[in-house]
Every structure is written in C-alpha cells, then in structure tokens.
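Chemist: what follows is a predicted protein model with its sequence.
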Amino acid sequence: MAGRTREPESTRTAERRGRGGRAPTEARDAPSEPSDPTRSRLGRLLRGSRRRTLLLALLLAVVLGGLGGWLLYGSPWLRVDRVAVSGTDVLTERQVREVAAVQEGGPLVSVDKEAVERRLRAELPRIREARVVRSWPNGIGLKVTERQPELVMKRAGIYVEMDREGVRFATAERRPKGVPLLVFELERSAVSTRHFGAEKLRQAAAKTAAGLPRPVRRAAETVRVRSYDDITVELTDGRTVLWGSAERPGAKAKSLTALMKAAKDAEHFDVSVPSAPAASGS
C-alpha cells in the first residue's frame, strides 16, 4: 500500500495564511526611514531658544516691576514735600491742610485721595466740594469749593448760615452782610408744615433766595415763609415781592425784572404766577 505524499511545509503555511492569517505587508515589513540628524538638532535649538527668551522676558518683567515698586514706594524722589490749597474764602489754608492730614514725606502714590476728600467734607461742612490731585513728582493739591450763604436763621442769638440747597453749614455771632434773614410764620398753615416739613420749607426758601435777580438779591432783607406756596421777599427799601412757591425760579426772575422796569414806583410785586405778574401801590 503506497504511503501518502506530504506537502511541503511552505505550501501548508501559505494555504493557512490564505484562509485566515495575514501575511506581512510591505509597509509593515519595510524598514523605518532614518531620521535627519540636522533637522532634529535644529528643532532642539529652536525649542531651547524659545525657553530662554521666555525666561529672559519673565526676568525682565520681575526686575522692572521691582524697580517700579521701589521708585513709587521706596525712592526719595516721589515723596510728598508740599501740599497746596486753593479755593478757600472764609476757611484758611491751614485749616484745610490740618483736616486733610496728608503725610509729608510719605510716598506720593500712597495718598488715598477719596479718603482725604471725604474727611474734608465731613469735618469742614463749609466745603461743598473737595478734590485732591497728585502733582508729580512731589506735590498734592487740595482744591475746595466753599458753600455760599443764601439765607441765615436766628437761633438763640446765633445766626445759622444756609446755602442754596438749604444745608446749614456754619454759625456766626453777627449776621453776615447782604444775606437775607429767613422768618417762618406758619401758625396759619399747620397743614403745610405737616405735609412738607421744616426741612423742605427751608430748602424752598433757600431756592427762592438763590433764584432772585441779582439786583433784587442784593436788596433782599427778609424771606418770609407762610406756607410752601406763600413765600414773600421783603427788600431794604420797604418793597415786597410775592414769589409764591419755589418752583419756576427762572421764569419768575425774568418776569420780576420786566415788571420792576415797567412799574418803577410800585411797592408790591406779585410773580407767583410768572405768566401773569402784577404790581400795586405807589
């Protein structure tokens, strides 16, 4: 009986790979491409250069920041050596400086401007506005605007000054020259007092005084308040002006100026309704 002929091993392996196995592809079996040593070295140099540039930039920023901080806070060149005051009339420059309390010799940049402004307004009520400015390299400027009295009230022998907003900001033993006296006569208008309150009535009176034409303002002796809608201005020569409420001051001032020119001998002027002014007496 004849024996079986065996197939060569290489043939069986090829058949098995044809049925399910994968023969090595050309790409897989191909040798990797050798790297370019020049290109690799150039990449390393570029990466190293970028790192050095970044480090140098960071170092420069730290140095400049430290130098700037020292110049502002530690150097002797940017320190306060003078405090200038402007805008004072009644107040003295010394009063303003003392209340401002700006430390001379301290760093100019460390002066808290907002805190100084608040302190000036709080401790010196006569100051309506305060502005603090740095004047490099060594100065601080204190620019103030004082309140101007539009009216005075007499209380226990003392005159209380009020500005155009009705703010009471100062007292004086003598009545300031040229400032009208505020007088309340509210017995017959208790309803008005309850509705508006003393503060609103003071504000209305101050607004009236501030709205008078300049010649009338200079001649005003008394501002008499009977109610919110009944404010009368008495002049030094005995003439009177019924102003009414404090509303529409511009229209009333214009109407009063024209009325006084047209009725020069009149003693009483009524501009409570500015579109229909009236004059009487002679």
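Modeler: The structure has been received and is ready for your questions.

Chemist: contacts and neighbour counts: CA atoms only from here.
Modeler: Fine.

Chemist: all helices of the stretch 1-150 of the chain, in order?
Modeler: Along the stretch 1-150 of the chain, the segments classed as helices by DSSP state H, counting those that start in this stretch run 9-19, 26-29, 37-69, 93-100, 113-123.

Chemist: adding another structure so you can compare the two:
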Amino acid sequence: MPSSRRPTYAPPKRSVRPDAPAADNTETAARAATSPKGTSGSDVITASRSIPEPSAPKQAKVEKPSGATVLAFPEPKGRRRRKKVLLAAGTVLALVAGLLAAAIYSPVLALQTIAVTGTHYVAPAQVQAALEPLRGKPLPQISDDDVRGLLGSLVQVKSISVEARPPSTLAVAVHERVPVALVKQGEQYQLVDVDGVQLATTDDPASASLPVIDGGAGAIGQDLFRATAAVLGALPADILAKLSNASAQSVDAVELKLVDGQTIVWGNASEKELKAKVLAALLKAPVDPKNPVRVYDVSVPRHPVTR
C-alpha cells in the first residue's frame, strides 16, 4: 500500500553573512512561529532568486583629442539668403552703371537738333546760335546750367526749361521777360519790364500798346521807376493796353492815365493783385453819360472811390 506521506525536501542552507543584520534572524523566527502546527521548518519548500541590481547607464566614452578641435556648424539660412541678395544687387548695379556710362559717352546721343519755343521778342535763330557750342555733345552731359549760361547774353530771356529728346534733339522752352511800359529815349521808345530791363526799341509807341513812363529811370530816379514798373507789372494785358502813361510823385503816389483821359490813383505798390482786380471791376461797371467818371481811386482797395 502506497504511503500517503508527501515527500519532503530539505531547503537549501542559506549562508549567513557575518555582516548580515540581526533583523534577518528575527524574520526567520517569526516565520517559524506563524507556520501551521505539525509542520516543521523542513516541511516548507522555499525558493529564492537573486535579483540583479540595476546597473548605471553606460556613458559614451569621449576621447579627448590631443590638439585643438574646430567644430564646423552649418551656415544659417538667413545669412545665405542675404549673401545671395547682396550678390544679385551688386550684379544689377554693375550692369546699370555700365549702361549709364555707355549712354553718357555714347556718340549715338550726340546733340544734332535744337528746338526752340516760347520766343516773341527774341528770334529762335538767336537762341540756336547761342547754343551752337553744345552741338555734338551727348545729351546726358548737357545740363540746364550749360544752356542758361550760353543764353545769358540774351536779355529778353528770363528763364528756360530744357528737355532732352533722344536720340539727338534738345528742346528749349524760353520764358521771356514781359514788357510793361515804354520809356522815351530821344526819338525812340524802349520796351522795359518790371526790373527796368530794356527788351526792344520802337519808333511808334502805338505799336506796343503800353503806357509811357514819364521821364524814365534817368529822370525820376530808380526808386520811383521801380515802384511805377511794379504797378504796371501787376496789371493784366487788357488794362495795360488802355493806359497812355504812368507817373509817380513818390513811391506812395503812383498815378496812371487812361487813353480816354481818366486818372487812376494807385498809391503805393502794396496789394498790387487786389488793386488790379478792383480796378478791372470798376472799368467794367456801366457808365452814366450824365456823370462820367474822371478818377478811379484804388489806393485803398477795400474801399475804392470813383468821382
């Protein structure tokens, strides 16, 4: 008859280290006390396994070079982009500079034709003759100062406007001085502007339709002459054509005479534009044949007087 007793196995003897703490022995005794009765310590099958302690992560070995080490970093994209932009801009500028240099010194753009406009008291041929030294010079090298300097001998020319019209034409627009009065000199009459510059001469004062300044600058003095000329320069052409002469007792007492015999009391040269507008309105007003106007007083333009 088979035996009902279970085989027993002797647990492996545990080696106790000398330096093991006393708590291990105490724990063993506690286990024996709590085991079921009738069961000896040899009846308990125990198994133990040593759990390896986690090892520290391996660190990569860094070999230190014997000499100095230079680390190469990639160039930032922004810097590469700026270099490309600067290179492209430099190339464009070089091309533009080359084209400009070719245009400035190219004989293809040499001046051949001078077109003159705006002349009345000076002939276009005179302007073209004065600008003859510029012929054959490239248009980009001709400046307004060059043209102005060559036309300085023509007193009728007050200012100019220059326009280059490739390939070989220079357009010159002349702004002439405007005559405002006649000054009698001997048997002739000089046409003068507001600055007293003589623009032309004529034997027939009626052909100019301008007032005569009595005595001229030599007789009445420069100050009175300039004051009178400034007044005449503020008047429109239709009123100038109605004047017969102008005079001044002082710079504050300028008077004008109409061809019909009426007198215009102007006063000084202040508020010239306003006085000219008031005078034009008075001359256009209806005339009463029974009470004709002999004097137009615009010396105080905001309160004009007729009598």
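Modeler: Received the coordinates, thanks. Please read these numbers as outputs of a predicted model, since none were measured by experiment.

Chemist: care to give me the TM-score?
Modeler: Here the TM-score for the pair of chains, by TM-score structural alignment, normalised by the length of the first structure, is 0.67; 234 aligned residues with a CA RMSD of 4.0 Å.

Chemist: still on that earlier bit, how about the helices of the stretch 1-150 of the first structure, which one is nearest Thr222 of the first structure?
Modeler: Closest approach to Thr222 of the first structure among the helices of the stretch 1-150 of the first structure (CA to CA): helix 113-123, 29.4 Å.

Chemist: and Lys275 of the second structure, what's its match in the first structure?
Modeler: Residue pairing (TM-score structural alignment): Lys275 of the second structure is matched to Lys252 of the first structure.

Chemist: once you drop chain neighbours, what's closest to its match?
Modeler: Pro274 (5.0 Å; CA to CA, 6 or more residues apart in numbering).

Chemist: residue in the second structure paired with that neighbour?
Modeler: Using TM-score structural alignment, Pro274 of the first structure lines up with Pro301 in the second structure.

Chemist: tell me who's in contact with that match.
Modeler: The contact partners of Pro301 of the second structure, by CA atoms under 8 Å, 6 or more residues apart in numbering, come to Leu274, Lys275, Val278.

Chemist: for PyMOL, what selects the buried ones among the residues you listed?
Modeler: Remark: buried members of the contacts of Pro301 of the second structure, expressed as a PyMOL selection using 16 or more other CA atoms under 10 Å:
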select buried, resi 275+278
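
Chemist: what segments of the stretch 151-300 of the second structure are helices?
Modeler: 216-220, 222-233, 237-240, 272-284.

Chemist: mean shift of the shortest one relative to the first structure?
Modeler: Read it as helix 237-240 of the second structure. Its matched residues in the first structure lie on average 3.8 Å from helix 237-240 of the second structure after superposition (mean CA distance after the TM-score superposition for the first structure).

Chemist: on that earlier part again, which one of the contacts of Pro301 of the second structure is nearest Ala253 of the second structure?
Modeler: Within the contacts of Pro301 of the second structure, proximity to Ala253 of the second structure (CA to CA) peaks at Lys275, which comes in at 14.0 Å.

Chemist: which residues touch that closest one?
Modeler: Per CA under 8 Å, 6+ apart, neighbours of Lys275 of the second structure: Trp266, Val298, Ser299, Pro301.

Chemist: the strands in the stretch 101-250 of the first structure, which residues?
Modeler: With strands called from DSSP state E, counting those that start in this stretch, the stretch 101-250 of the first structure shows them at 127-135, 139-146, 151-155, 158-162, 168-172, 181-184, 220-227, 230-235, 240-244.

Chemist: wait, what's in contact with Trp243 of the first structure?
Modeler: Thr208, Asp230, Ile231, Thr232, Val233, Lys252, Asp270, Val271, Ser272.

Chemist: my guess is Tyr111 of the second structure meets Leu139, correct?
Modeler: For the record, residue 111 of the second structure is Leu, not Tyr. Yes. The criterion here is CA atoms under 8 Å, and Leu111 of the second structure meets it with Leu139 at 5.9 Å.

Chemist: who has more neighbours out of these two?
Modeler: Of the pair Leu111 of the second structure and Leu139, Leu139 is the one with more neighbours under other CA atoms under 10 Å, namely 27 against 23.
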